[in-house]
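S.K.: fold the following and give me the result.
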Amino acid sequence: MVIIIRHFLVDSENVNDNWLMLFDMADEDDEIIVFYTKKSPHMSYMSVIRLMENNSINVRFEECYEGTNALDFQLVSYMGYLMGRNDTHSESNSSATPIVTDAADVSAASCADEYIIMSNDTGYDPAVRFWKDKGYAVRRFNVNFCKQAVQRRKNIKYQVVADIPFKEDNTNTNIDTNIDTDNDNDAITAKSYNLNELFDGNHSSYTDNEPLSDELAAND
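M.R.: You can find the predicted model right below:
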């Protein structure tokens, strides 16, 4: 079974500590990489407490050099490094490395991992489009999108829990207790979801027919 890992790359100068919402979006196999400089906003005590309470999601911090758009360049270059590293790892575990001659077939040879930049800065969009054209799953989420995604996820989780049959005391009733409780696992596994399905209209994915920045800029 192929495990798809989501690599969340955070522009802390741009989103402040709003990146903590990713704890409600990431799975245990995912990782959050926070890029920061001395100019990154300080975290509140509540944010620090939540960070310390996290014991399931892998979080790493990468200190960046300062300068005009310096963090942006370092974040994007690090994303490319992750892609190359993961592809090299995939090839080393394969008995035969596929030779790609057509750009349309590149996705078959590229890593299945997802790379998600969290930032309100639309300046990342050309890099996102560049890598998408090469078959990689790359996206940019702004803060507003993440807030909506977290809320939608909570709604889905509550709906799943509400659908689970409730076991009542049947001492004085004739209620059949042979209820299929397999669905109980849904409340536990509700954390796993497809980001593409969080919104009607598949807002989290980009098509070649629509300008990438226009779709996301609406929520900036």
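S.K.: can we go C-alpha only for contacts and neighbour counts from here?
M.R.: OK.
S.K.: distance check, Arg60 against Leu51.
M.R.: Per Cα to Cα, to the nearest Å, Arg60 is found 11 Å from Leu51.
S.K.: these two - which one has more neighbours?
M.R.: Neighbours around Arg60 and Leu51, counted as other Cα atoms under 10 Å, are more numerous at Leu51. The numbers are 15 against 11.
S.K.: contacting residues for that one?
M.R.: Leu20 (Cα atoms under 8 Å, 6 or more residues apart in numbering).
S.K.: all helices for the protein, in order.
M.R.: For the chain, applying DSSP state H gives helices covering 12-15, 45-53, 70-92, 106-109, 125-133, 143-163, 184-189, 212-217.
S.K.: just say which of the ones you listed is most tucked in.
M.R.: Among the helices of the chain, the stretch with the highest mean neighbour count (mean count of other Cα atoms under 10 Å) is helix 12-15, at a mean of 20.
S.K.: so how far is that helix from its chain's centroid?
M.R.: Mean-position distance between helix 12-15 and its chain equals 17 Å (Cα atoms, centre = their mean, to the nearest Å).
S.K.: mind giving me the packing neighbours of that helix?
M.R.: Contacts defined by 3 or more Cα pairs under 8 Å, 6 or more residues apart in numbering; DSSP states H and E place helix 12-15 against strand 31-36.
S.K.: follow-up on the earlier one: which of the helices of the chain sits closest to Asp30?
M.R.: helix 70-92 (13.2 Å; Cα to Cα).
S.K.: give me the contact list for the closest one.
M.R.: 9, 11, 35-37, 64-65, 97, 110-111, 115, 124, 127.
S.K.: JSON lines for the residues you listed, including distance to Ser213?
M.R.: Shown next, in JSON lines, are the contacts of helix 70-92 (distance: Cα to Cα, whole Å):
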{"residue": "Leu9", "distance to Ser213": "18"}
{"residue": "Asp11", "distance to Ser213": "17"}
{"residue": "Phe35", "distance to Ser213": "22"}
{"residue": "Tyr36", "distance to Ser213": "24"}
{"residue": "Thr37", "distance to Ser213": "26"}
{"residue": "Cys64", "distance to Ser213": "25"}
{"residue": "Tyr65", "distance to Ser213": "27"}
{"residue": "Thr97", "distance to Ser213": "35"}
{"residue": "Ser110", "distance to Ser213": "24"}
{"residue": "Cys111", "distance to Ser213": "25"}
{"residue": "Tyr115", "distance to Ser213": "17"}
{"residue": "Tyr124", "distance to Ser213": "9"}
{"residue": "Ala127", "distance to Ser213": "11"}
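S.K.: please give me the structure for this one as well, since I'd like to look at both together:
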Amino acid sequence: MLFLIDYENVGNAGMKGCNYLDAQDQLIVFYSEAKKHMEQRSLENITASGCTFEICKLCKTGKNALDFYIASKLGELIGEGYGGIAAVVSSDGGFQAVRDYWEKRSDRKRRIVLSSCIEDAIVSGNENNERTRELKRLREKLPIGSFYSAYAERTRIKVMLKELFKDTPYENRIEDIQNMIEGKEKSSKVIYLSSLHLFGKKGGLEVYNRIKAGNALQKAEHA
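M.R.: Okay, here's the model as predicted:
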């Protein structure tokens, strides 16, 4: 994707999601003397992503000057053959006209996304890739009460397992054991085989017998 950042407009808030950039992306930050600082974490995320990174500083101040820079750069890149999704990251509604032009008046229909931050742009771009699916999953709204109930139950089981495996060679593997036993779809046989796989024949049998004796299997099945 191509990201054109109206940094004077969105500031650091517009960089939300820059940790999801990758080597296939191109990002250009348009900024002015009035807003020339960016959080270090954002800059480091951008450079670590491997994306093509450019900056463009406003030469002379003027009303909507950076907007014209962005519109001009978009036209330049499309004229050079860019055919992917382009995102203008800005809260300025004036860019709607730019999107209308390329989507309705151009000989070749272009996808122009208008968003207030990089993360929103990625989701709106709706590319068929892992980062889009991951962001959609993370942004899914969950019932607070149900989520907390599951969290409380998982915490209770963790405390129980810590007590079961206290002063054993497995006391530092509680997270592995908990992941192994939790879930309604995990039968005793599946847990037994998983234990052998994780801890070896002797260790796996010891772990399985300990959680079985502690009644952890039945309790975890309902977590």
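S.K.: and the TM-score between these chains?
M.R.: TM-score of the superposed chains, computed with TM-score structural alignment, normalised by the length of structure 1, equals 0.52; 140 aligned residues with a Cα RMSD of 3.8 Å.
S.K.: hmm, back to that, from the contacts of helix 70-92 of structure 1, pick the one nearest Ala187 of structure 1.
M.R.: With Cα to Cα as the yardstick, the closest approach to Ala187 of structure 1 among these comes from Tyr115, at 27.0 Å.
S.K.: alignment lookup: the closest one to structure 2.
M.R.: Under the alignment by TM-score structural alignment, Tyr115 of structure 1 pairs with Ala86 in structure 2.
S.K.: mind listing the strands for structure 2?
M.R.: For structure 2, the strands defined by DSSP state E occupy 2-6, 26-31, 52-57, 86-89, 112-115.
S.K.: onto which residues of structure 1 does the first one map?
M.R.: When strand 2-6 of structure 2 is aligned against structure 1 using TM-score structural alignment, it corresponds to residues 7-11.
S.K.: the matching stretch vs structure 2, average distance?
M.R.: For stretch 7-11 of structure 1, the mean deviation from structure 2 after alignment is 0.4 Å (mean Cα distance after the TM-score superposition for structure 1).
S.K.: for Lys38 of structure 1, give me its contacts.
M.R.: Glu66.
S.K.: so how far is stretch 96-109 of structure 2 from its chain's centroid?
M.R.: Using Cα atoms, centre = their mean, the offset of stretch 96-109 of structure 2 from its chain centre is 29 Å.
S.K.: same check, this time on stretch 62-74 of structure 1
M.R.: 22 Å.
S.K.: repeat for stretch 48-68 of structure 2
M.R.: Relative to its chain's centre, stretch 48-68 of structure 2 lies at 25 Å (Cα atoms, centre = their mean).
S.K.: list the buried residues of it.
M.R.: Buried residues in stretch 48-68 of structure 2, counted by 16 or more other Cα atoms under 10 Å: 49, 51-53, 58, 66-67.
S.K.: repeat for stretch 139-151 of structure 2
M.R.: Buried residues in stretch 139-151 of structure 2 (16+ other Cα under 10 Å): none.
S.K.: want to throw the strands of structure 2 into CSV with distance to Lys189 of structure 2?
M.R.: Output for the strands of structure 2, formatted as CSV (distance: least, Cα to Cα, whole Å):
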stretch, distance to Lys189 of structure 2
strand 2-6, 50
strand 26-31, 50
strand 52-57, 51
strand 86-89, 51
strand 112-115, 50
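S.K.: deepest of those, which one?
M.R.: Highest mean neighbour count among these (mean count of other Cα under 10 Å): strand 86-89, a mean of 26.
S.K.: burial of Gly135 of structure 1, as a residue count?
M.R.: The burial count for Gly135 of structure 1: 19, using other Cα under 10 Å.
S.K.: my read is that it contacts Val106, right?
M.R.: Yes. Judged on Cα atoms under 8 Å, Gly135 of structure 1 makes contact with Val106 at a distance of 5.6 Å.
S.K.: just checking, the match of Tyr115 of structure 1 touches Ile112?
M.R.: Yes. When contacts are counted by Cα under 8 Å, Ala86 of structure 2 is listed as touching Ile112 (5.0 Å).
S.K.: dump the helices of structure 1 to JSON lines, plus distance to Ser119 of structure 1.
M.R.: Output for the helices of structure 1, formatted as JSON lines (distance: least, Cα to Cα, whole Å):
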{"stretch": "helix 12-15", "distance to Ser119 of structure 1": "6"}
{"stretch": "helix 45-53", "distance to Ser119 of structure 1": "18"}
{"stretch": "helix 70-92", "distance to Ser119 of structure 1": "10"}
{"stretch": "helix 106-109", "distance to Ser119 of structure 1": "25"}
{"stretch": "helix 125-133", "distance to Ser119 of structure 1": "10"}
{"stretch": "helix 143-163", "distance to Ser119 of structure 1": "7"}
{"stretch": "helix 184-189", "distance to Ser119 of structure 1": "28"}
{"stretch": "helix 212-217", "distance to Ser119 of structure 1": "11"}
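S.K.: what's the closest of the ones you listed to Thr173 of structure 1?
M.R.: helix 143-163 (22.0 Å).
S.K.: so how far is Glu8 of structure 2 from the residue nearest the centre of structure 2?
M.R.: With distances taken as Cα atoms, centre = their mean, Leu135 lies nearest the centre of structure 2, 4.6 Å away. Distance of Leu135 of structure 2 to Glu8 of structure 2, given as Cα to Cα: 26 Å.
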